[in-house]
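Engineer: Okay, sequence plus prediction incoming.
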Amino acid sequence: MKKKTLAGLAIGAAAVMALTAGAIGSANASVIPANATDAQLLAPSIHSQGSGFYSQAQVPSVWAAVTGHFPAALPTGYQFPTATPAEMQANGKGPRVYQEGLPDVLAAQYWRCAWLDYSLQPNLTAIQADNANTHLKMSTYMALPSVSGHVPESDLEAAIASTASEDNVSAHQAEFTMMCSTLNIEKSN
């Protein structure tokens, strides 16, 4: 089976730029909309060329804000990781900053992967399978905060269809293999 990954498609779309990190931004004081973006939950502390960036010091706070206020439920028995994703850790590479939208896209990718994992479980009832399929509609994913601005929907759907056909697997299995193989899908006890 040819190894492919679309994690770079979703993650690479929100650029990670190495800059000198500034002071921690403050949370927005206004009422938070239900479908709030990461920048509405926690203001980026760095601004350059019209874009906002989170400092490394802001990463734990913005990840907690995004996952704590995520507008769509995870499947029963799943939870967002409390640790920030590897894509948002400097790992000794010096000061890093992360473009606004990246925390949203990573949370959305995790959410989708949890639903894909759930949908691939054996012995789902018809109701459980319908629930998973409802959550896995591409339009539902694209409506999540920051996703439509950073993930090219047609490229994603075409790559999933191609892989499913080449590997003779379901679209859900192909997408899970492509997008989720590097994520640590956490299930609650």
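Structural biologist: Received, thanks. Note that the structure is predicted; figures quoted are calculated from it, not measured. Numbering: from 1, shown residues only.
Engineer: alpha carbons only for contacts and neighbour counts from here, please
Structural biologist: Fine.
Engineer: immediately after the helix or strand encompassing residue 60, which helix or strand?
Structural biologist: In the assignment (DSSP states H and E), residue 60 maps to helix 59-68. Per DSSP H and E, the first helix or strand lying C-terminal to helix 59-68 is strand 78-79.
Engineer: Use this one as the comparison:
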Amino acid sequence: MASPHYLLTLSLLLLLSCHTLQAQHDTSFGRSMDRKLLGLDKKEKLSHFKFYWHDIQSGKSPTSVSVVPPPLKVNTTTAFGLVNMIDNPLTLGPQLSSKLVGKAQGFYASASLSEVGLLMAMNFAFVEGKYNGSTITILGRNCVFNKVREMPVIGGSGLFRFARGYAEARTHSFDLKTGDANVEYNVYVLHY
């Protein structure tokens, strides 16, 4: 009869070799998949969304706050270095009191020394109808004094997984005193 030490050693070696064999199979972190598993076998759709983005810096309940002020050392009129975090309402019409369809959540930063050019990084988080809970993600350059600015749609979530497209921004109104802005967005999105 085998000694208990022998059986214990044999059991440990067997467990260790099983673990080693299993670990060899788990070294890959990526794999090919069937598109149907993610619903990518459906026909791609093109959707257009129009809404108004309200950047409110004034009053008791601002939706846009400066989290990094521009450095004093930089002599510029572009506020280079400024970073604002946003949770801006998206409404169906240009009035803030019109129907809320979502929120723009993210940040913008002044990224140009020579013009008021912003880096925009935001999610349009929808709360209306079948799009409730879905997001469209924008990341791009916004030269705010151009009549029309175009920024890429780089993705999304929910109904907008694998989304791509672009957004056009047009300033509807801007208050130089308060910094409050109202911008019309037209977003064109390809999605499944």
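Structural biologist: Everything's here; your move. Source: prediction; values computed, not measured.
Engineer: Mind checking the TM-score on these two?
Structural biologist: Once superposed, chain against chain, the TM-score is 0.21 (TM-score structural alignment, normalised by the length of structure 1); 71 aligned residues with a Cα RMSD of 5.4 Å.
Engineer: Counting by contacts, list what the helix or strand containing residue 47 of structure 2 packs against.
Structural biologist: Residue 47 of structure 2 belongs to strand 45-55 when assigned by DSSP H and E. When contacts are defined as 3 or more Cα pairs under 8 Å, 6 or more residues apart in numbering; DSSP states H and E, strand 45-55 of structure 2 packs onto strand 83-91, strand 181-191.
Engineer: Name the residues of it that are buried.
Structural biologist: 50, 51, 52, 53, 54, 55 (16 or more other Cα atoms under 10 Å).
Engineer: and residue 183 of structure 2, how far is that from residue 174 of structure 2?
Structural biologist: 8 Å (Cα to Cα, to the nearest Å).
Engineer: Of these two, which one has the most company?
Structural biologist: residue 183 (20 against 13; other Cα atoms under 10 Å).
Engineer: which SSE is the residue nearest to that one when sequence neighbours are not counted in?
Structural biologist: Distance criterion Cα to Cα, 6 or more residues apart in numbering; nearest residue to residue 183 of structure 2, sequence neighbours excluded, is residue 171 at 4.4 Å. Assigned by DSSP H and E, residue 171 of structure 2 belongs to strand 164-174.
Engineer: Report all helices and strands that that strand contacts.
Structural biologist: strand 149-157, strand 181-191.
Engineer: Output those in a markdown table; the columns should cover distance to residue 14 of structure 2.
Structural biologist: Listed next are those as a markdown table, based on distance: least, Cα to Cα, whole Å:
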| stretch | distance to residue 14 of structure 2 |
| --- | --- |
| strand 149-157 | 45 |
| strand 181-191 | 50 |
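Engineer: which is the next helix or strand following the helix or strand where residue 103 of structure 2 lies?
Structural biologist: Taking DSSP H and E as the criterion, residue 103 of structure 2 maps to strand 100-110. With elements assigned by DSSP H and E, the helix or strand that comes after strand 100-110 of structure 2 is strand 117-126.
Engineer: just the angle between the longest helix along structure 1 and helix 59-68, please?
Structural biologist: For structure 1, the helix with the greatest residue count under DSSP state H is helix 102-119. Between helix 102-119 of structure 1 and helix 59-68, the angle comes out at 50 degrees (axes from the mean of the first three to the mean of the last three Cα atoms, to 10 degrees).
Engineer: Tell me the helix or strand right after helix 102-119 of structure 1.
Structural biologist: helix 126-135.
Engineer: Give me the residues contacting the next helix or strand after that following helix.
Structural biologist: Next helix or strand after helix 126-135 of structure 1 toward the C-terminus (DSSP H and E): helix 138-142. Residues from elsewhere that reach helix 138-142 of structure 1 (Cα atoms under 8 Å, 6 or more residues apart in numbering): 108, 112, 135, 147, 148, 151, 153.
Engineer: Repeat the analysis, applying 6 Å as the threshold.
Structural biologist: Outside helix 138-142 of structure 1, the residues within contact range by Cα atoms under 6 Å, 6 or more residues apart in numbering are residue 148.
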